[in-house]
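Participant: Pasting a predicted model and its sequence here:
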Amino acid sequence: MIYYKKDSEGIVSLTLDKSGERVNTINPQIAKAFLPVLDHLEADKSLKGVIILSAKRSFLAGGDLDFLHRAEEPAKIFEHTALLGEIYRRFERLKVPVVAAINGAALGSGFELVLACHYRIALDHPRTLLGLPELSLGMIPGGGGIIRLMWMLGLEEAYKFISSSRQIHVKEALQKGIIDEAVERPEELIRNAKRWILSSPCIEKPWDAEDRIAKESNPKHPKTAQRIAKLSTELIAKTRNNYPALLSLLNCMAEGASVDFDAATRINARYFTAMIMSKNCRNQTKAFWYDLNKIKQGMSRPKGFGRFRARKIGVIGAGQMGSGIAYVAAMQGIEVLLRDVSKRLAEQGKNNAREKLSRLEKSGKMTTEQAEEILNRIQTTSDLREMEDCDLVIEAVFENMALKQRIIKEVELEMQQHSFLATNTASLQVSDLAQASIQPENYIGMHFFTPINRIPLVEIIVGKKTADETVARAFDFVLQLRKTPIIVQDRPAFFVSRVASTYFMEGILLLKEGQGPAAIENAGLQAGMPMGPLAFADNLGFKYIISAEEQAAQQLDGRYQASPAIAVLQEMLAQERYGKARNGGFYNYKEEPVRLWGQLKENFPLAQEQLLPKDLQDRLLFIQCLEAVRCLEEGVIQNSYDANLGSIYGWGFAPFKGGVIQFINDYGLREFVARAEVLAQRFGPRFKPSASLLEMAEQDTNFL
């Protein structure tokens, strides 16, 4: 793991190179390997300096998540993080300069090692990312990085940086003072590091000065106390106490700022241990690391086909969806031909991409030259014949069967035999659309979500005649866009729309039953959903929801059961309440601040019995999880990891629960089934657990 080399000038290079691995990570065994190295360095009287570098393409990717995720004894976690803190501290307190020569990503524990060095030089390359992403996994940094950043940036700025889990590039890190120098070529890392070491720099850290408490960040200081109170208030309002890691981070800072550095790092280690052992951390790590990596590694991708990489794609329809697809493709270096019925409309679509790039320019995230290069990848046309050299064509026009089938017939005449055609659809059956195709095996659905540049999910919809190779190529293309593909079968509403609809329909049904609208909305938010179910319905629009239900009724051919919630939507339409787009649904959008419509209680009188918040929350969450299980049983979706990420990315299902299926694991199969049976008895058979759930509960097994 650690290769030691000392040159004629007395400078030691420590090269990190974890055997048999693509990246360097730290686990307890590797951490212990640092100890004899440090003993030797501390005893070396001729030592002039130390350079820490990496033999991998990245510097140090962080901690060993397998070790952390599987740990069952808090004492072992605390021992490990305390050891890391000791190692970083010993590097920091060497009598000679220590330089981090950062050739690639330094994240998590790797970034904490960088912060403990006296000088930090980074290679200015797109892959050189710096940051502490632990909060995105429900944990906090444990090796003292919180305390060091608090000293370097101040409490509030450090809190914002760490809590965002941002991974920043070299120029931004240099601007913030997180690194000291940026270089253009790899060979400059060592050369400049040696030059700095030989310049006899002052290496005392501010926290090791005589007065070793951070005065400006001390919570006893009136201004700091106000900042902490403000951050705490904002945190509770935003997270509703569903994300304890954020509160632990703030507590760690507040407590650590009032003691000396070594005491602060012990506090840091204790908070880190508590978060690693928490359910939230296990849930988020499973979803955003293990489940996500299963998808990225192609666990659900059809096997036996070479990797597909699009060189050029065609996009038909330059509206919001089509222009969004063109934009994200161009951002990943793909040439795009954007087509609409006229050149003028196609250019309007390109202007949408231009506006997005302009915002990136103004924020400093992109240069004018980079923006122009991306924009030039998008060419516009009104002529379908120009699609002939595209590897893939995506049709993104209105949800109209006749229109989409006409386009299939027209564009297939121009496409090369090896290319394939995809439809962006949220509700139409891909198999029905494919009846117009002369090559249905090369036809597939791709359900993108708006806003495309922000939502990382794409549903890949497999028609009855879609070939496995087409599925594999579509899967590869979505990964090429840096999005998360989930594969779903061609059933009514697919997966995301089908399960998400149960959330807002249950909320509307609660309103019909006489539950208070504010209580319903608060229950959804307290449960961890991004918005209340009534606000969710407003966003979609009532006519759209009713239309989708009517379409499902046609597709299910007599097996459809209308929800009583539809009557509520029809009543709202009768009173000219249409949803957010028309400024009035369950909420009034013309008012500031936006409030629930004042006449809701008149139209849907309150029942004498108002449910407890737990009952409201359980109804809103359980109905989603039970529907997701039905999708698994019916083969709509193939596995739990697609379901988990699909629910989090697709409609914002409580991320701290790890997704719809992990929610059941977290609750406990037996406990979940028992609670579902109680809900079924009280509120209706839609909550009745399926036979497979009952069997799993009896066998005391979990979803994988």
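Facilitator: Structure's in. What do you need?
Participant: Please make it C-alpha for all contacts and neighbour counts, starting now.
Facilitator: Will do.
Participant: got the buried residues for the helix or strand hosting residue 41?
Facilitator: Secondary structure from DSSP states H and E places residue 41 in helix 28-43. Across helix 28-43, burial judged by 16 or more other CA atoms under 10 Å covers 28, 31, 41, 42.
Participant: what's the answer for stretch 583-594, then?
Facilitator: Buried residues in stretch 583-594, counted by 16+ other CA under 10 Å: 584, 585, 586, 587, 588, 589.
Participant: Run the chain-centre distance for that stretch.
Facilitator: Here stretch 583-594 is found 30 Å from its chain centre; the criterion is CA atoms, centre = their mean, to the nearest Å.
Participant: who's in contact with that stretch?
Facilitator: With contact meaning CA atoms under 8 Å, 6 or more residues apart in numbering, stretch 583-594 is reached by 534, 535, 538, 572, 577, 578, 579, 580, 595, 596, 597, 600.
Participant: Can you go through those and name the buried ones?
Facilitator: With burial judged by 16+ other CA under 10 Å, the buried subset of the contacts of stretch 583-594 is 534, 535, 538, 572, 577, 578, 579, 580, 596, 600.
Participant: and the two most separated of those residues?
Facilitator: For these, the farthest-apart pair by CA to CA is 580 and 600; their separation is 15.5 Å.
Participant: Walking through the stretch 351-500 of the chain, point out its strands one by one.
Facilitator: Ranges of strands in the stretch 351-500 of the chain, per DSSP state E, counting those that start in this stretch, are 378-381, 392-395, 420-423, 443-448, 457-462, 484-489.
Participant: before we go on, here's another structure to hold up against the first:
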Amino acid sequence: MIYQGNAVSVQLLDDGIAELKFDLQGESVNKFNQETVEDLGKAVEAIQGNSDIKGLIVTSGKGVFIVGADITEFTDMFKLPEEEIAGWCLKSNKVFNAFEDLDIPKVAAVNGIALGGGLEMCLAADFRVLSEKAQVGLPEVKLGLFPGFGGTVRMPRLIGVDNAVEWIAAGGQHKAAKALKVGVADAVVAHDKLQDAAIALVKQCLEGKIDFRAKRQEKLEPLKLPPMENMMAFQTCMAMVMGQAGKNYPAPVAAVKAMQTAAGMNRDQALEVEAKGFAKVAKTPQATALVGLFLADQAVKKVNGKTAKGSKEIDQAAVLGAGIMGGGIAFQSALKGTPIIMKDIADKALDLGMSEASKLLSKRVSKGKLDAAGMGKVLSAIRPTLNYGDFDNVNVIVEAVVENQKIKQSVLAETEGKVKEGTVLASNTSTISITKLAEALERPQDFAGMHFFNPVHMMPLVEVIRGEKTSDETVSTLVAYAQKMGKNPIVVNDCPGFLVNRVLFPYFGGFGMLMRDGADFQAVDKVMQKFGWPMGPAYLMDVVGIDTGVHAAQVMAEGFPERMQYDFKDVSTVMFENNRYGQKNGVGFYKYELDRKGKTQKVVDETTYELIKPHVADTKEFDAEEIIARMMIPMCTETVRCLEDNIVGSAAEADMAMIYGIGFPPFRGGPLRYIDSIGVQAFVELCDKYAHLGGIYEAPQMLKDMAAKGESFFA
């Protein structure tokens, strides 16, 4: 053994070829934490001092190559001044440079995932051989960052400006074939031939058949493009990236600027530009939020992993009700490998449910994500039925009938009598109390809520709602089933609206008050879209369905009258009374028409203004800052109350539910991280400023206590 560290080892193989292996002890994956970088530096020094080593392959002792940098170290590091962050980048790059400058042929043998710093390590090698199972990419922009271990320097010199911009600014994860096509990989081989292929490539270099020094030299010199072509290439890319990223995501644009600035420099000068640019984006609020979001997502997955360990076996599911939701649930379950029975009381409904599943599968086939045989396999895993004859072996049943308490209780009670004891029952209700629904059941411990969001195949969140008598095993089973379906479950306790709707409807309440006071709904929509929402509140109501929204608002008003019962006629009620339900019937706040390509588009409808005029003040222009405050305070304060009332277990889970469930702007991190970004004390003062508007604007006691102690939700 030439070198043995906790993360990296070097041993001599045959014919003067050594193996540098990444195998971080105590971890399931390899990652670039400070220990690994230091270990790599010592390994390189050992190689430099050993004249027996004529060539080198780089391998992994784990199922992945290197997943990237250790994100958990970022939170503290990014609190440092820009100069110190840039210094950290340059210190790490000295190690990568020392590896790159070893005057021997070096081949990275990539067996699995190599992302971020993992791929940047490979780029520092002379050649890259990928297993056919490998996936590589530079996803740093998804954390509000860009590559800081030489990715912006080496990538354009290896694969050209256009390809490098695509890989870095889009942050995608690419299969081995794509990597080979653009030149990130030099060869792709069968998984079991990987090490042999890497060694063979080193031997070819040693035999003089391949000039590895010329290959390395390309990465050390400026980009080989005439100045005019260089300028044109970057200008074209910059325009495209700015159009796609928008103002709320500065990292992709900053990455292109760094590449352009460094294009005429040698490697070491270019790395200084990268380090300064990385440090600058690391200090942005977007990076703080997106890194926090990643850590919150990991925390939620960890919680769910522990919860799911108590699950019953799940090999057969069923759904009651074959409408759009039932069909969507059946599709998702079958697609992800759990066979499902779809029961209804009418053939017509079953046809609708199967049609929904077929439509979704056909789209996947047309996009090349599934072949005809795969489509047939998924469809055969959905069994439509009018009776309970096949329910003997069902483990989990999801009720998805009409949103009516009596009907749901009747269906659930009937089903409970037809299945074996221990079968888990769940209701896909969005508003009805799980504890109340359970009153109709003999075994309430086997019952909980499982709230899917529409459209089921696209929305990642599932709320698993614990009723007063729900057992831990039932919760575990539903969490496990949601995970099997490819969803992100969040466990919440029972209350009106559960978590997501309880938080969403004060937001709509804030919109209603703005309208009451003379705001233009189009102006509010534009401001909130600019703030980062996928759509403004009026448009969102149209998409959700105004009839659905009005019903849910009534449930919330009954549940929380002190805050959510208003003394004015809300404009959504005006829309509802005039049969304007939104997209579902073609008219709500907006009208919905088909364009030339047959796609639905929203258009302004002046009738809306005529209908609401008797119920609102004269039109008044509000500045964007006030609109944002009046929309966001109610959502944020209600999220705090859900944490305060133990409806949700942690700040991370609360924020991720809003990201997964209603498209909260990711670069703002979630309602609680948004409060942190303003400052808890400053947010309490903002609440006080608008408290005269009503209860949804009052700061919860928990928030006041945190402000007094100088605390935040995320340390």
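Facilitator: Perfect, I can see it now. Model, not experiment: these values are computed from the prediction.
Participant: quick one: which of the buried ones among the contacts of stretch 583-594 of structure 1 sit in strands?
Facilitator: residue 596 (DSSP state E).
Participant: between the buried ones among the contacts of stretch 583-594 of structure 1, which is closest to residue 465 of structure 1?
Facilitator: Within these, the smallest distance to residue 465 of structure 1 is 36.4 Å, found for residue 538 (CA to CA).
Participant: In contact with the counterpart of residue 70 of structure 2 in structure 1, which residues are there?
Facilitator: Superposed on structure 1 with TM-score structural alignment, residue 70 of structure 2 falls opposite residue 64. When contacts are counted by CA under 8 Å, 6+ apart, residue 64 of structure 1 touches 25, 26, 27.
Participant: aligned partner of the last one in structure 2?
Facilitator: With TM-score structural alignment as the criterion, residue 27 of structure 1 lines up with residue 33 in structure 2.
Participant: ok, residue 16 of structure 2 to residue 203 of structure 2 distance?
Facilitator: Between residue 16 of structure 2 and residue 203 of structure 2 the distance is 10 Å, computed by CA to CA, to the nearest Å.
Participant: higher neighbour count, these two?
Facilitator: Just comparing residue 16 of structure 2 and residue 203: by other CA atoms under 10 Å the higher neighbour count belongs to residue 203, 20 against 14.
Participant: okay, and the common contacts of residue 16 and residue 203 of structure 2?
Facilitator: Shared contacts of residue 16 of structure 2 and residue 203, defined by CA under 8 Å, 6+ apart, are found at residue 55.
Participant: With structure 2 overlaid, report how far the next helix or strand after the helix holding residue 41 of structure 1 is off on average.
Facilitator: Per DSSP H and E, the first helix or strand lying C-terminal to helix 28-43 of structure 1 is strand 49-54. Here the mean offset of strand 49-54 of structure 1 against structure 2 after fitting is 1.0 Å, by mean CA distance after the TM-score superposition for structure 1.
Participant: so strand 49-54 of structure 1 corresponds to what in structure 2?
Facilitator: The aligned range for strand 49-54 of structure 1 is 55-60, by TM-score structural alignment.
Participant: Tell me the counterpart of residue 584 of structure 2 in structure 1.
Facilitator: Using TM-score structural alignment, the partner of residue 584 of structure 2 in structure 1 is residue 581.
Participant: what's the burial count for that match?
Facilitator: 12.
Participant: Count the residues that sit near residue 540 of structure 1.
Facilitator: For residue 540 of structure 1, the neighbour count with other CA under 10 Å is 14.
Participant: For the nearest residue to it once chain neighbours are set aside, list the residues it contacts.
Facilitator: Nearest non-adjacent residue to residue 540 of structure 1, counting by CA to CA, 6 or more residues apart in numbering: residue 579, 7.2 Å away. Residue 579 of structure 1 makes contacts with 537, 538, 539, 540, 541, 542, 585, 586, 587, as judged by CA under 8 Å, 6+ apart.
Participant: Pick out whichever of those residues sits closest to residue 683 of structure 1.
Facilitator: residue 537 (21.4 Å).
Participant: What does the closest one correspond to in structure 2?
Facilitator: Match for residue 537 of structure 1 (TM-score structural alignment): residue 541.
Participant: With mean neighbour count as extra columns, can I get the strands of the stretch 351-500 of structure 1 in CSV?
Facilitator: Formatted as CSV, these follow (neighbours: other CA atoms under 10 Å):
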stretch, mean neighbour count
strand 378-381, 21
strand 392-395, 24
strand 420-423, 25
strand 443-448, 27
strand 457-462, 27
strand 484-489, 25
